[in-house]
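[1] Fold the following.
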Amino acid sequence: MLSPTLLVIFLLVALASAADYYKILDVHKSATEKEIRTAYKKLSKKFHPDKNKSPDAEDKFVQIARAYEVLSDKTKRPIYDRHGEEGLKAHEGGQQFQQNPFDMFSNFFGGHGHASHQAQRGPSSLTEFEVSLADMYKGSSIDFMIKKRILCDHCRGSGAASDGDIHTCSGCNGAGVRVVKQQIFPGMYAQSQVTCNECQGRGKVIKKVCPHCSGHKVVDHTAHFTLEVTPGMPEGHEVVFEGEADESPDWEAGDVVLRVRSRKENGGFKRKETSLYWKQAISVEEALLGFEKNVTHLDGHILHIVRTGVTQPGLVQQFKGEGMPLFGHDDSHGDLFVEYNVILPLEITPEMRRKLTEAFHTPSSTRDEL
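    Below is the predicted model:
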């Protein structure tokens, strides 16, 4: 018989090795049913062995299915929360799965189990997405929303109020087509197959439609996403959210594609590939005598510019390593080009005119002596 100390150690080891279904789905223990469904949808598609060829993909897929089976069940989840995996197994009589994980995936997505990747793919959506140049310079996480259609949570895309409301079509006996005889000549008939008009070729009819989607199988939904803008992301770079487009029981959801560009803004920095451009206004005095300027860069750091002597209008000065980050290279940057524009005063005072005349015109007496 085990001593109390050994028994405690044994129990701690068992608990440590037990599966944490919340951790598997990457959700909090207070997660709602919707959050659990969303997590399963994302992870099951990511690790489905028909798409993910890594050696441990199938094991992870099975774990994800088991976690969803338990946490989405109103009876099993409380038992698991109170007694853990061992208590749940005792409740189930040692039988771990009530259904095949691939069948669960098929029922969830309206697909065909292992062959779900061969299902017709729905349309993808392409959206031009503008962000600030500062976000593309330093990187950012941007939350946004997209309106789309998802499978009805109540009927899971069947369109029926319950499974018992789905019946085999009596018009075609579930075949989806009917054989029609047509007389060509007296005593001569031709047979042809036509789509059954009672079930529209589905082979099933619904006696009572789902009250949540009115039999449409899908409902409107506002989905929340986060766009990760990587420093130096190229203009027009496409970010793909796989399988997040409109859902339907008749196809596999397409992708949401964002084509990312910097927002057009008046003034400020301009971008051309890895280079940045800045126009700096200076006065006539500064153009002639020199100046010091502080320019606040896109990430907030200060670029100190010093010019001595004469600065010609339109002069372009190059600053190495002050341009855009090179995409995928954290420590490398392009160059910054600063163009100087000399701003002339709209009018000058008589005193200023006199001083300018003295500065730029040699006295007549001097010219006579020469």
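[2] Going by C-alpha atoms from here, please, whenever you check contacts or count neighbours.
    OK.
[3] Go through stretch 136-151 and flag the buried ones.
    Judged by neighbour count using 16 or more other Cα atoms under 10 Å, the buried positions of stretch 136-151 are 136-140, 149-151.
[4] Closest to Ala281 out of the residues you listed?
    Tyr137 (23.4 Å; Cα to Cα).
[5] quick one more, to check against the first:
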Amino acid sequence: MEYKDYYAILGVSKGASQNEIQRAYRKLARQYHPDINQEAGAENRFKDIGEAYEVLKDPEKREQYDRYGSAWKAAQQSGGTPPPGYEDIWVDLSGSPDRSFSGFSGFSSFFEQLFGRGNSRGSAWTDFSTSESGDSQSWTMPGADREAVLSLTLEEAAHGGQREISLIDPETGQSKTYAVKVPKGIRPGQRIRLAKLGGPSMGSGPAGDLYLRVDLQPHAAFRLEGCDLYTTLTVAPWEAALGSEATLTTLDGSVRVKIPAGSSSGRQIRLKGRGFPNPPGGAGDLYAEIEIAVPKVLSDDERRLFEELAERSTFQPRAVEVAR
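    Predicted coordinates:
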């Protein structure tokens, strides 16, 4: 597996704090978002940035990545480091990460699971029954439940709908496509159950279930907290001072919002019910945080007007900060 240096992708050190990682991600996500950056390779760079952030923002995933590199996900799922040469033959009998074995190790745990120490559906069970001929016995054990990650965009999770997913059958190695109904307003960590698509049974027991755990891809414009959405509204200094109107993008289209006169950076404009859907009805709120942007290059007229304002204005911003 190709190694990706997630720290280098985000431009942070290995000892970077969560805040530093988040700031680096937001800056790069805006810079390389396909809707903004049309340069060749920008889309792939954006995907790498999102992938790096998804791992490094999660302390558990980050710890596994720091320890195992590109094999962090396999190590996390297995609860340990895969032995060399055995990565492709790990067998999960219980459906839980801490009960896997490879090669010939863990042999006693196999029998414990088979004859009474439990699997992901509860206790493993056996059914010894006499056959019709009366000369043989059989046993059965239900299949293990399995879990996979279903990665969705914020819009896909908010609006719901049908998604097609392709899964590889571990028994046959063949890929199968399934239509999955994604409920409107599903949130990260929630699961969608696909009955009897988990591990096969032993004997005549029922197959296990497959659970798709929802994971949301990073969004360049929105941050989700519960059912509330947070975004940034960039305004010019005169818009903040005099008040104005601006177009704000939401999950359901664009709306016009009023910028109150005398707004400072950090002030939030609340749009009730414009956030993330909250099943079975309603939605959270959308908060637009004002960010005042100053032109990097001034024309002669702009410079003259700003200089005139500086001479005439009695406003003292540092005094306001002290008063707070």
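[6] So after superposing, what's the score?
    The TM-score (TM-score structural alignment, normalised by the length of the second structure) is 0.50; 177 aligned residues with a Cα RMSD of 2.6 Å.
[7] In strands, which of the buried residues of stretch 136-151 of the first structure appear?
    Secondary structure defined by DSSP state E assigns 140, 149-151 of those to strands.
[8] Do you have the strands of the stretch 201-350 of the first structure handy? List them.
    204-206, 218-229, 237-241, 256-262, 270-272, 275-283, 290-296, 302-308, 316-319, 325-326, 329-333, 336-343 (DSSP state E, counting those that start in this stretch).
[9] how about the ones you listed, which one is nearest Glu128 of the first structure?
    strand 256-262 (4.8 Å).
[10] For that closest one, enumerate the helices and strands it packs against.
    Applying 3 or more Cα pairs under 8 Å, 6 or more residues apart in numbering; DSSP states H and E, one finds that strand 256-262 of the first structure makes contact with strand 125-131, strand 237-241.
[11] Buried residues, it. List them.
    Quick answer for strand 256-262 of the first structure (16+ other Cα under 10 Å): 256-258, 260-262.
[12] and Lys60 of the first structure, what helix or strand is that in?
    helix 57-71 (DSSP states H and E).
[13] And for Arg178 of the first structure?
    Assigned by DSSP H and E, Arg178 of the first structure falls in strand 177-185.
[14] Now that strand: buried residues?
    Using 16+ other Cα under 10 Å as the test for burial, strand 177-185 of the first structure gives 177-178.
[15] Taking strand 177-185 as reference, get the angle to the helix or strand following that strand.
    Following strand 177-185 of the first structure in sequence order, the next helix or strand is strand 188-195 (DSSP H and E). Put simply, strand 188-195 of the first structure runs at 150 degrees to strand 177-185, going by axes from the mean of the first three to the mean of the last three Cα atoms, to 10 degrees.
[16] Please identify the buried residues of strand 188-195 of the first structure?
    So, applying 16+ other Cα under 10 Å, buried residues of strand 188-195 of the first structure: Thr195.
[17] helices or strands up against it?
    strand 177-185.
[18] since we're on the closest residue in space to Ser141 of the first structure that isn't next to it in sequence, how many residues are nearby?
    With sequence-adjacent residues excluded and distances taken as Cα to Cα, 6 or more residues apart in numbering, Ser141 of the first structure is closest to Glu228, at 4.7 Å. Glu228 of the first structure has 13 neighbouring residues, counting by other Cα atoms under 10 Å.
[19] do Ala288 of the second structure as well
    Counted by other Cα under 10 Å, the residues lying close to Ala288 of the second structure total 22.
[20] likewise Leu216 of the second structure?
    Other residues lying near Leu216 of the second structure total 20 when counted by other Cα under 10 Å.
[21] count of residues packed around the nearest residue to it once chain neighbours are set aside?
    Leaving aside its chain neighbours, Leu216 of the second structure sits nearest to Leu152 (5.0 Å; criterion: Cα to Cα, 6+ apart). Around Leu152 of the second structure there are 20 other residues, counting by other Cα under 10 Å.
[22] same deal with Tyr68 of the second structure?
    17.
[23] That one is in what secondary structure piece?
    Element membership for Tyr68 of the second structure, per DSSP H and E: helix 59-68.
[24] one step back: wait, which of the ones in strands among the buried residues of stretch 136-151 of the first structure is closest to Glu58 of the first structure?
    Checking these one by one against Glu58 of the first structure (Cα to Cα), the nearest turns out to be Leu151, at 25.3 Å.
[25] Would you confirm that the closest one contacts His221?
    No - assessed by Cα atoms under 8 Å, Leu151 of the first structure is found out of contact with His221, at 9.5 Å.
[26] following the helix or strand where Gln162 of the second structure lies, which helix or strand shows up next?
    In the assignment (DSSP H and E), Gln162 of the second structure maps to strand 161-168. Sequence order places strand 175-182 as the next helix or strand after strand 161-168 of the second structure, per DSSP H and E.
[27] and that next one, which residues are buried?
    Val182.
[28] what's in contact with the helix or strand just after that strand?
    Later in the chain than strand 175-182 of the second structure, the nearest helix or strand by DSSP H and E is strand 191-194. Residues outside strand 191-194 of the second structure that contact it (Cα atoms under 8 Å, 6 or more residues apart in numbering): 182, 209-214.
[29] how much space between Lys258 of the second structure and Thr247 of the second structure?
    Going from Lys258 of the second structure to Thr247 of the second structure by Cα to Cα, to the nearest Å gives 9 Å.
[30] Check Ile192 of the second structure too.
    Ile192 of the second structure is 36 Å from Thr247 of the second structure, by Cα to Cα.
[31] So for the two, which sits in the more crowded spot?
    Ile192 (19 against 11).
[32] measure the more buried one to Glu156 of the second structure for me?
    Distance of Ile192 of the second structure to Glu156 of the second structure, computed by Cα to Cα: 14 Å.
[33] hang on, the earlier thing: which stretch among the helices and strands packed on strand 256-262 of the first structure is buried most, on average?
    The highest mean neighbour count among these, using mean count of other Cα atoms under 10 Å, belongs to strand 237-241: a mean of 16.
[34] what packs against it?
    Counting by 3+ Cα pairs under 8 Å, 6+ apart, strand 237-241 of the first structure packs on strand 256-262.
[35] and Val180 of the second structure, what does it touch?
    Per Cα under 8 Å, 6+ apart, neighbours of Val180 of the second structure: 162-165.
[36] can you do 10 Å?
    Val180 of the second structure is in contact with 161-165, 192-194, 212, counting by Cα atoms under 10 Å, 6 or more residues apart in numbering.
[37] same thing with Ile343 of the first structure?
    Ile343 of the first structure neighbours (Cα under 10 Å, 6+ apart): 281-287, 313.
[38] related to what we said a few turns ago, wouldn't the residue nearest to Ser141 of the first structure be in contact with Ile142 here?
    Yes - look at Glu228 of the first structure against Ile142 with Cα atoms under 10 Å: they come within range, at 6.5 Å.
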